[in-house]
Every structure is written in C-alpha cells, then in structure tokens.
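Engineer: after the sequence you'll find the predicted model.
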Amino acid sequence: MIYVRRDPNLIPERVLRVAERAQAQLEALSPENRAAFIEKKSHVWRGFARYLAKMSYGKCWYSESDCVQSFKDVDHYRPKKQARRSDSESDDGYPWLAFSWDNFRLAAQRSNQINRDDDTDESVGKGAWFPLMQGSKQATWDDRCIADEMPVLLDPARLADVRLIEVTASGKMGPTKLCLGAADRTRVEETVKRLSLDLPGLVSARKQAMRLVQELVELFEQKRSAAEVSEATSAFISVHMPAAGQVDMLQRLTGPQQPYASAARAQLRIMGYGELCVPVEQAGAVA
C-alpha cells in the first residue's frame, strides 16, 4: 500500500461540477430511489480515474501495481450502496458519498473486485467489504459522522494508516513496529487479505524490486571495500568507477514514480541503508 496525497488541483472544474450536480440530485431523492440513481450515474466517478492516476503516477493506491495491461477501477473506499460489516451483516453503506471524490481510490481490479487467491482458492478482493472496529460509531444518511468512524481497512489516503503496513523480507505485507497492539495488527491482516495484497504475482513483483536493490547495494559495498585498500585504489575508483550513480539510482527506486517503491524501501532498510529512502510522506507527493 502506498500513501497518496490527494490534489484537487489536478481535477478539472468541469469534472467536479458534474459530481456536484449528481450529488444535488441524489440529495433530493427518496431513500428507495437512491440506489438506482447511483447505479445510473456510474460515469460520474469513472470520470475521475485519469486524475486519480496522476496522483499516484498510474499506480493502484492499494497494491502499488502499475500494470498497464489491466483496467483500474475507481473504488469507493466507503461502499456507495451496500456495506458488508461481517460475513452475516450488511447495510445500505454510504450512498451520500457516491459522488464525493474524497471517497474515491484508484484500484487494480484484483484489489477492488471479488476474485480468488490462486494459491489458497480463498475469496479475496474488497467488493462491498467495510467492517468497523468494535465500539466504533457508524455513519448514516442522517448522521454523516464518518470522521468518528474507525474502519478496519487501512486507507491509502491516510498517512497514519500507511505507516502501519510495510513489505517484509519475504516480499509479503505485514505490520510495522508502529502498530500498537492487536487492534492495529488486525487492521493490517484484514487489509492484506481483503485487498488481495499478497497474491503470488504481487509478491513476485516485490521480490524482483528487492533483488535489484540488493544487487545495487552489494555492488556499492564492493566498491567501498575496494576503495579502503589504499589511497591509490580509492582515487582510481573515484575517477573511473564512481558510486554516485548507483546511490542516485537506489534513491530513485524508492520514489513515487516507481512501481513497488515500498519494496525497494524495505530492502534498503533491511540492508542498513534506510537513509536513502524517499520518506513515505514525500513518496505520496505529485511532482
């Protein structure tokens, strides 16, 4: 998962106005007519896709995948028509957020849509799944207190949430040391499962990014060791085999434009070069 700083300046005024008109129409409808109206207006949120993509350099906000051969959905973080709170409980969700771009997340289809894990055959994918933590307030049409809710699923638009999850040495996602107790760890585990963040293809892609970082670091360390042999060797390496380019490349691999930058950052931290990582809050910035 990557942190994405949402930038309204990237969205044309005309696109925002279309959403505002749809919202005004929705507000005037009776409860039984809202779902049908929302379904009929799907072009409204789809119109935001290219601008959401600019905010994340084309990457899925959940999986960090940049696969150009797959369509990406505009996911409603809080489900617009039905919210599944558990395997047996559901409700009407958050229809008043159907046209709110603050609720939109760019999502690869395997993260957003219900599908199967190739290894376990388990059902994965977010779909309408949106449980709340025990004791959380729950927003409704008449009491839209979403700021008081405590969602289980981590949100890539919240830096505090993104800081709870990281790529581990195995290439899978796991909790960071900033998780406080079982509740935070549960949020991470549920997010990984429901957003399909550990599917085999994703883990393989992260490992590939981590191997590249490992090779570059090892090459740098070889040069560093050789430079310590003598002043003459050090001078020769400085002139003919400069390491600055490798260091620059390592840092670029952790930047926001790169797919699986979080995996590159993880590998640098594992190898003791965490100071080269672009900070998560900067990684979410749009150039």
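Structural biologist: Cool, the structure landed. Numbering: from 1, shown residues only.
Engineer: could you use CA atoms for every contact and neighbour count after this?
Structural biologist: OK.
Engineer: helices along the stretch 151-287 of the chain, start to end?
Structural biologist: In the stretch 151-287 of the chain, the helices defined using DSSP state H, counting those that start in this stretch lie at 159-162, 181-194, 200-227, 231-240, 244-253, 261-270, 280-283.
Engineer: for those, give me JSON lines that also has distance to T140.
Structural biologist: Below are the helices of the stretch 151-287 of the chain laid out as JSON lines (distance: least, CA to CA, whole Å):
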{"stretch": "helix 159-162", "distance to T140": "23"}
{"stretch": "helix 181-194", "distance to T140": "22"}
{"stretch": "helix 200-227", "distance to T140": "36"}
{"stretch": "helix 231-240", "distance to T140": "64"}
{"stretch": "helix 244-253", "distance to T140": "43"}
{"stretch": "helix 261-270", "distance to T140": "35"}
{"stretch": "helix 280-283", "distance to T140": "32"}
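Engineer: how about these in a markdown table, adding distance to S111 and mean neighbour count?
Structural biologist: Supplementary listing: the helices of the stretch 151-287 of the chain in a markdown table, determined by distance: least, CA to CA, whole Å; neighbours: other CA atoms under 10 Å:
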| stretch | distance to S111 | mean neighbour count |
| --- | --- | --- |
| helix 159-162 | 16 | 18 |
| helix 181-194 | 7 | 18 |
| helix 200-227 | 11 | 17 |
| helix 231-240 | 46 | 13 |
| helix 244-253 | 23 | 16 |
| helix 261-270 | 17 | 24 |
| helix 280-283 | 21 | 18 |
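Engineer: what's the closest of the ones you listed to R46?
Structural biologist: R46 lies closest to helix 181-194 among the helices of the stretch 151-287 of the chain, at 22.3 Å (CA to CA).
Engineer: if we can go back for a sec, out of the helices of the stretch 151-287 of the chain, which gets nearest to N112?
Structural biologist: helix 181-194 (8.7 Å).
Engineer: hmm, who's touching that closest one?
Structural biologist: Contact with helix 181-194 is made by 111, 124-126, 129, 152-154, 164-165, 173-175, 179, 197-198, as judged by CA atoms under 8 Å, 6 or more residues apart in numbering.
Engineer: and with 6 Å instead?
Structural biologist: Applying CA atoms under 6 Å, 6 or more residues apart in numbering, the contact partners of helix 181-194 are 124-126, 152-153.
Engineer: and M150, how close does it get to G127?
Structural biologist: Applying CA to CA, to the nearest Å, the value for M150 to G127 is 19 Å.
Engineer: higher neighbour count, these two?
Structural biologist: Counting neighbours by other CA atoms under 10 Å for M150 and for G127 shows that G127 has the greater number, 22 against 16.
Engineer: if I pick that one, what's in contact with it?
Structural biologist: 112-114.
Engineer: ok so, going back, ok, which of the helices of the stretch 151-287 of the chain comes nearest W45?
Structural biologist: Here helix 181-194 is closest among the helices of the stretch 151-287 of the chain (CA to CA), at 22.1 Å.
Engineer: got another, please set it beside the one above:
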Amino acid sequence: MMKINRNPATPDLPVYNRNRTRAPKVPPYEKERDEACNFFSDPAHFADNKKITDKKSPSFTVYKNKGLRTELIKVFGTKCAYCESDFGAVTPSDVEHFRPKNEITSGEFELKPGYYWLAGDWTNLLLSCVDCNRAREHKVANQPQTLVLGKTSQFPLADENVRVRHHESQIDLEAPSQLLIDPCEDDPEEHLEFFPDGTVRARVRNGVASPRGEASIYVYALLRHELVIKRKAALDRLDIAVTHLEKQVAFRAQLSAVVDDPVFLAQQDELVEDALAGVASMFSPQEEYLAAKRDWVRSSEAAGKFDTLREVQIEPMDLIT
C-alpha cells in the first residue's frame, strides 16, 4: 500500500454541482445526503443498532456515477488502493467506502446505520479490488486453513467510545483511535513492512508493532496466498534486474582497463544505461507493489548490496526518493 496524493477538493462533476430541474433544486449529491441524514438520524427508524421501521431506507447511487468513477481512476489508476494489484485487464473494481455507508462491523458486533452521510463524499471513496473489499474465502500465508477475509463493512476503532454516529458530529474525533490505514490520508509505509518472500507485517517502531498496520493487514486481506505469491514474483524480477545492472557495471569497469576503442566503450555505456532504465521503470507509479519494492531497496541497502553501483555514481536509493 502506497500513499496516494489525492486533492481533497470535491471534483467539478455534475453529480456534485449540477442543480436539478425539479424541486429540491440541489445537486444529486446534496439531495441524497439530505435524504439519508433525515432518515438515518430519526430515532423512530433505528434503536439499539437495529432498524425498527418498515419504511424503506434511502438508496445510495451517487458513488456509482460513471463520471465519478472516471475521476477515481484518474487518482488511483487501475490499481487497488489497498493491495496495489492492477485489476485493469482482468476484473472490475469496486468503488469502496473507506467508512462503510450502511452498517459498521468491528470485531463481533455490528452497528446500524453506518456512516450514511459519507456515502457519496469524495474523500471517503477509493478504488479497490474485489479481494480486498469483499468477504471471500482465502488461503492465507503461514496459515493451515482458509479464512474468510475482506473489508466489507469493517471499520474497527481502538476506542469505541469515540465512534461518531451522527452526521452533525466531527468525524475527526475518531482519528486518534482509527485502526485502518487510509492511503489518501496516512503514509502506509509508516505502518507496513514488506519482505522478499512477499509477506507483510506491521512495522515495528521503538519495539511496538503498528496497530494500524496489524488491523489493516487483516481487514484488507494483505496476506492472502495469491497476493503474497504475486508480490514475491515482482520482488524476484526486481532482484534479477538489479543484479543484471550490477553485472553490466562490473563488466564495463573491467573493459576500461583493457579496451581503448571509444565507440565500443560507448556501446557498453548504453547497455549500462538500458539496464538502469529497466530497473527505474519498475518504480513507475502505475507499477504494482511499489511499497514492497521500496522495502526491498531499503533492506538491500542495509545489507550493502549496492556498493558496486555507487562506485560508478549510481545511487539506488534515488529509486525511492
């Protein structure tokens, strides 16, 4: 999971700013939000986290708007906001609500309604793959049995006493207790640490594993077997590419001592440059599993892997800065 720089300003879309021709003459987003606030905050409709009225709940449709999805693709590309897998060529994505709209599950309890006032809010919407977002059965790394994982309506807090349940309350009150990483607000690299075998764990700082990292790994199913295998394959390719670059650099250094043909040496320089470009391309924003690759670079740096490259003024740490 990588930090995503999203402009928090609501995009200039008809669903947010087009006035309706019929009363109430407000944009679809405002109409839907007002209807939801009126219905879900009515004590005659919900009690003890259960719906007690026969009236039909207002539907949420703004987040399904095609223009809105297009804007989300501009922000997230065709990569899942949580696991960084590219779903563009193989499966549809989900428009995911970071804070769930209909109900909230946390541990063994369920709350109704959910964060109804955020159902169409721009800053609450992300793009997710179905395996991160939906409840599905997965084989999990280092686990003997399959588990049903996926975010669905989960939104755990460290302290339930600060959970916001009404649209007139300040959602920021939850922030200190929030247990899920929001890639548009948080820096996931502060909370997650990836390893060459494709696995991930909560990053440990001052002897303490990040609670947000631990919760996010579980809720987003970031240790599902197929995902771990794909991450490892990406890291293996990176390792091969860097090793190839190191060999090209070492060979070019050897040639300098025995060859004085400038044309031939220039050709060898081009091979080094091509190998370097191949490594750099693996860190393009649209590439999968950038967070894992960045941790691979950090661990390789700590192991002294890049000494050969530095001898010719190639700085591998530039890949992550």
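Structural biologist: Yep, that arrived. Nothing here was measured: the structure is a model prediction, and the numbers come from that model.
Engineer: now the contacts of helix 181-194 of structure 1 in JSON lines, with distance to R269 of structure 1 and neighbour count?
Structural biologist: JSON lines is the format used below for the contacts of helix 181-194 of structure 1 (distance: CA to CA, whole Å; neighbours: other CA atoms under 10 Å):
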{"residue": "V124", "distance to R269 of structure 1": "30", "neighbour count": "21"}
{"residue": "G125", "distance to R269 of structure 1": "30", "neighbour count": "24"}
{"residue": "K126", "distance to R269 of structure 1": "30", "neighbour count": "25"}
{"residue": "V152", "distance to R269 of structure 1": "27", "neighbour count": "21"}
{"residue": "L153", "distance to R269 of structure 1": "26", "neighbour count": "25"}
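Engineer: hmm, which two among those are most spread apart?
Structural biologist: So, the contacts of helix 181-194 of structure 1 by CA to CA: farthest apart are V124 and V152, at 15.5 Å.
Engineer: just the contacts of helix 181-194 of structure 1: which are in strands?
Structural biologist: Counting by DSSP state E, the part of those found in strands is V124.
Engineer: wait, which of the contacts of helix 181-194 of structure 1 is closest to D75 of structure 1?
Structural biologist: K126 (9.2 Å).
Engineer: trace the closest one over to structure 2, please.
Structural biologist: Using TM-score structural alignment, the partner of K126 of structure 1 in structure 2 is K151.
Engineer: residues in contact with that match?
Structural biologist: Residues counted as contacts of K151 of structure 2 (CA under 6 Å, 6+ apart) are 133, 219-220.
Engineer: in structure 1, which of those residues still touch?
Structural biologist: Among those, the contacts conserved in structure 1 (both residues aligned by TM-score structural alignment, their matches' CA atoms under 6 Å) are 133, 219-220.
Engineer: to V18 of structure 1, which of the helices of the stretch 151-287 of structure 1 lies closest?
Structural biologist: Per CA to CA, nearest to V18 of structure 1 of the helices of the stretch 151-287 of structure 1: helix 159-162, 28.9 Å.
Engineer: from the chain's centroid, how far away is that closest one?
Structural biologist: 10 Å (CA atoms, centre = their mean, to the nearest Å).
Engineer: average offset between that helix and structure 2?
Structural biologist: In the superposition with structure 2, the average deviation recorded for helix 159-162 of structure 1 is 3.7 Å (mean CA distance after the TM-score superposition for structure 1).
Engineer: contacts for that helix, please.
Structural biologist: 3, 154-156.
Engineer: from these, which two are the most distant?
Structural biologist: Maximum pairwise distance among the contacts of helix 159-162 of structure 1 (CA to CA): 10.6 Å, between Y3 and L154.
Engineer: nearest to G272 of structure 1, out of the contacts of G127 of structure 1: which one, please.
Structural biologist: N112 (34.8 Å).
Engineer: gap between Q208 of structure 1 and M150 of structure 1?
Structural biologist: Separation of Q208 of structure 1 from M150 of structure 1 (CA to CA): 35 Å.
Engineer: next one: S56 of structure 1
Structural biologist: Here the distance between S56 of structure 1 and M150 of structure 1 works out to 25 Å (CA to CA).
Engineer: give me the neighbour count for P8 of structure 2.
Structural biologist: P8 of structure 2 has 11 nearby residues by other CA under 10 Å.
Engineer: hang on, it in a helix?
Structural biologist: No. Secondary structure of P8 of structure 2 (DSSP: H, G, I helix; E, B strand; the rest coil): coil, not part of a helix.
Engineer: tell me the secondary structure for the residue lying closest to it once chain neighbours are set aside?
Structural biologist: Of all residues not flanking P8 of structure 2 in the chain, T123 sits nearest, at 6.0 Å (CA to CA, 6 or more residues apart in numbering). Here T123 of structure 2 is recorded as helix under three-state DSSP.
Engineer: structure 1: which residue goes with T123 of structure 2?
Structural biologist: Aligning on TM-score structural alignment places T123 of structure 2 opposite D102 in structure 1.
Engineer: M317 of structure 2 now?
Structural biologist: Alignment note (TM-score structural alignment): M317 of structure 2 maps to E275 of structure 1.
Engineer: do you know how far that match is from S234 of structure 1?
Structural biologist: Using CA to CA, we find E275 of structure 1 at a distance of 23 Å from S234 of structure 1.
Engineer: cool, R110 of structure 1 as well?
Structural biologist: 50 Å.
Engineer: same check, this time on M1 of structure 1
Structural biologist: Between M1 of structure 1 and S234 of structure 1 the distance is 41 Å, computed by CA to CA.
Engineer: same question for D91 of structure 1.
Structural biologist: For D91 of structure 1, the distance to S234 of structure 1 (CA to CA) stands at 68 Å.
Engineer: over to W61 of structure 1?
Structural biologist: W61 of structure 1 sits 44 Å away from S234 of structure 1, going by CA to CA.
Engineer: now do Q208 of structure 1
Structural biologist: In this view, Q208 of structure 1 and S234 of structure 1 are 32 Å apart by CA to CA.
Engineer: and for Q267 of structure 1?
Structural biologist: Computed as CA to CA, the Q267 of structure 1 to S234 of structure 1 distance reads 27 Å.
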